[in-house]
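S.K.: no FASTA, just this:
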């Protein structure tokens, strides 16, 4: 019995150890499965779409991103030119008085729109009054001399009066007529109504008027100033028919012809491509730059283009229309070029924008714009990031590096 008890205890112990080992083995297997599942879930949590950056509206505003629909522009092999906007001589007026005087009143300020003949200021001076008085006296004297001349001519024709008396009357009449006509012309130049002066009216001041319609550029006088004759008082310009003055260098002269179109930009509107047409080509070289001046007509209906603005342009040759984006919209990695487009996914979270980086083939670069060809699967109605593309690229790299950790 003693031996049987010992065998039973040993068997029970063996069975117990076996069960424990089995339990431990099962537990380890479960832990491995749990770890594998956890790793798989973890990998799925970091498995975001490659080449995509997601930003909140506030982040977009902070970074200063700008987006525009993809559009076609005129690109081609061109002659690069620079220059500035100018006015035609007949569209700019420096206004000065014909006689000296003190400024009695000023009716305009810089920037005012004025019409041809409008009064800008009034000048007054005693000499202006004296000129009108002299005109009145000479005109009255002319009436007497005319009657005397006609009477003596009649007597001379009848043989009653001597030829000497007739000739003296004729000479005085003609010289006084000349004086009256001269004074009348001077007064009219001053803007004074001579018919009213003849009737006895005297004007104490004369108006200073503008000979063209336009805008007041400069006012160079103040109340009470004495202004000498031919002293510039105002500058008025009409920039509705402004033109561009470009320089074309010697090597490109043979390629330029009247009637060609020039596309150009100004610093005030760098994103807007403006158009002009060559109407005249200079015939004299500049001594330093060995360049000819090319004049091109510009339509300036909105009056936003101003004389003196620096312009960069190109004379069109082999022109073509192509999809193009600003140079700063292109992100280059090695030899491959990319752009960022706005992802129009309807499932995106509210107040968040998703940007996708896509590869593009680039072509002609012209006036700060680059021709691009989108992949076939990308719609042409996309919005392209035109400003801040490299910032988006940096954000995407940081996001990817964070996930690798």
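M.R.: Received, thanks. What you see is a predicted model; the values in this text were computed from it and never measured.
S.K.: Could you use CA atoms for every contact and neighbour count after this?
M.R.: OK.
S.K.: contacting residues for residue 303?
M.R.: Residue 303 is in contact with 239-240, counting by Cα atoms under 8 Å, 6 or more residues apart in numbering.
S.K.: Strands along the stretch 301-405 of the chain, start to end?
M.R.: When secondary structure is read from DSSP state E, counting those that start in this stretch, the stretch 301-405 of the chain shows strands at 310-326, 331-333, 336-342, 352-366, 369-373, 383-387.
S.K.: how close does the closest residue to residue 390 other than its chain neighbours get to residue 56?
M.R.: Residue nearest to residue 390 in three dimensions, not counting chain neighbours: residue 331, with 6.3 Å by Cα to Cα, 6 or more residues apart in numbering. Per Cα to Cα, to the nearest Å, residue 331 is found 22 Å from residue 56.
S.K.: Just give me the longest helix of the chain.
M.R.: For the chain, the helix reaching the highest residue count under DSSP state H is reported as helix 2-46.
S.K.: ok, structure two:
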């Protein structure tokens, strides 16, 4: 390669590098001020406990923000909850027998309907015979004590017997009356009528009868089993009165009132709905952070069996209040906020307490400022505010 050629190549390379450097400088000169200007379009001010975002005129137009006042309107809403159809405690019966004995027969199965007085099982034991014997012996001694009392009463009236003898006869008569009465109640407790009992009707078997009209929900007995007084033999349910036991989370508990209408359906048949009314509201929150609500069906008898799982809608009261469109209320860190207009391009984020939501509107319970509220694209302001704070 000649010296002239080498000189020509060096000149060409220098010219290329110079042109490239000028191009880069020109690009930096064009983009640098624009990036700096964009970083200054949003100003976030969190001083004095206030969060304020300030927009440029271009950003305000681009955000398509609308402001206005909250509307005073009546809103109707419902909360959806789950629950169970249950029988109240007074309609659930646990059946046992007050004395020990052997079960000689059991006549029922789970789900069987029973009427009050229906024989559910029969038991036998020697203790039953002893109770009948004690009653008849006490009844016999009462007859003798009564005759002696009347005789001593006549003798005492003529001074033919001392007062002491008469008093002893009267005491014995009274004691026998008490004994017969107590022995009779023991017989009634195991289902034997003392009025019909005599020496020819002593039995070793007694019948266990249903105390209510209802349905057998559980059978815990079988023939040949020895039952003690504390044993449970049958569980009965009276389906004539069934409640809805609903579980309402604590955030919605303040919206509940007695008398609110409830519409529910069994999870097995969502097409068929039943009406009920809120009757009782538990005043405490359980371990699941929920409140138990008892509702009574409007139809009688109850349309659902105890134990049925249900989904229910509780209709909240139609009350007039300050409402805003749903998109006017933003959620940040588990709290609700609105943006109020503090100037032509300045907006302040204010905490509010909300009520129920219905038909695209949110009821504002407290915290609503007097200034105009951002009704549209409030979330755009939230994102600008938080991005501005991070950038600052």
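M.R.: Cool, got the structure. Since the model is a prediction, treat every value here as computed from it, not as a measurement.
S.K.: Kindly provide the TM-score of these chains.
M.R.: In this superposition the chains share a TM-score of 0.58, using TM-score structural alignment, normalised by the length of structure 2; 247 aligned residues with a Cα RMSD of 2.4 Å.
S.K.: Put together a markdown table for the strands of the stretch 301-405 of structure 1, with distance to residue 7 of structure 1 and mean neighbour count on each row.
M.R.: As requested, the strands of the stretch 301-405 of structure 1 are exported to a markdown table (distance: least, Cα to Cα, whole Å; neighbours: other Cα atoms under 10 Å):
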| stretch | distance to residue 7 of structure 1 | mean neighbour count |
| --- | --- | --- |
| strand 310-326 | 91 | 18 |
| strand 331-333 | 79 | 14 |
| strand 336-342 | 81 | 20 |
| strand 352-366 | 75 | 17 |
| strand 369-373 | 88 | 20 |
| strand 383-387 | 85 | 22 |
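S.K.: Which stretch among the ones you listed approaches residue 225 of structure 1 most closely?
M.R.: With Cα to Cα as the criterion, residue 225 of structure 1 lies closest to strand 310-326 of the strands of the stretch 301-405 of structure 1, at 35.8 Å.
S.K.: got a list of contacts for that closest one?
M.R.: By Cα under 8 Å, 6+ apart, strand 310-326 of structure 1 touches 70-85, 256, 260-267, 367-373, 384, 386.
S.K.: again with stretch 135-144 of structure 2
M.R.: 173, 176-177, 179-180, 183-184, 198-199.
S.K.: Out of those, list just those in helices.
M.R.: 173, 176-177, 179-180, 183-184.
S.K.: returning to what we had before: roughly how far does the residue nearest to residue 390 of structure 1 sit from residue 339 of structure 1?
M.R.: As judged by Cα to Cα, residue 331 of structure 1 and residue 339 of structure 1 stand 6 Å apart.
S.K.: Now the common contact residues for these two.
M.R.: With Cα under 8 Å, 6+ apart, residue 331 of structure 1 and residue 339 have common neighbours residue 389.
S.K.: Disregarding residues adjacent in the polypeptide, which is nearest to the aligned partner of residue 311 of structure 2 in structure 1?
M.R.: Aligned by TM-score structural alignment, residue 311 of structure 2 pairs with residue 312 of structure 1. Nearest residue to residue 312 of structure 1 in three dimensions, chain neighbours excluded: residue 82, at 4.6 Å (Cα to Cα, 6+ apart).
S.K.: Pull the contacting residues for the one you found.
M.R.: Contacts of residue 82 of structure 1 by Cα under 8 Å, 6+ apart are 246-247, 310-313.
S.K.: And the furthest pair within those residues?
M.R.: Spanning the widest gap among these are 247 and 310, at 11.9 Å by Cα to Cα.
S.K.: Please enumerate the shared neighbours of these two.
M.R.: Contacts common to residue 247 of structure 1 and residue 310, judged by Cα under 8 Å, 6+ apart, are 82-83.
S.K.: can you give me the helices for the stretch 101-250 of structure 2?
M.R.: 126-157, 163-189, 250-253 (DSSP state H, counting those that start in this stretch).
S.K.: Residue 35 of structure 1: neighbour count?
M.R.: Using other Cα atoms under 10 Å, residue 35 of structure 1 is surrounded by 12 other residues.
S.K.: Aligned to it, what sits in structure 2?
M.R.: In structure 2, residue 35 of structure 1 lands on no residue (TM-score structural alignment).
S.K.: Pretty sure residue 263 of structure 1 sits in a strand.
M.R.: Yes. Under DSSP: H, G, I helix; E, B strand; the rest coil, residue 263 of structure 1 falls within a strand.
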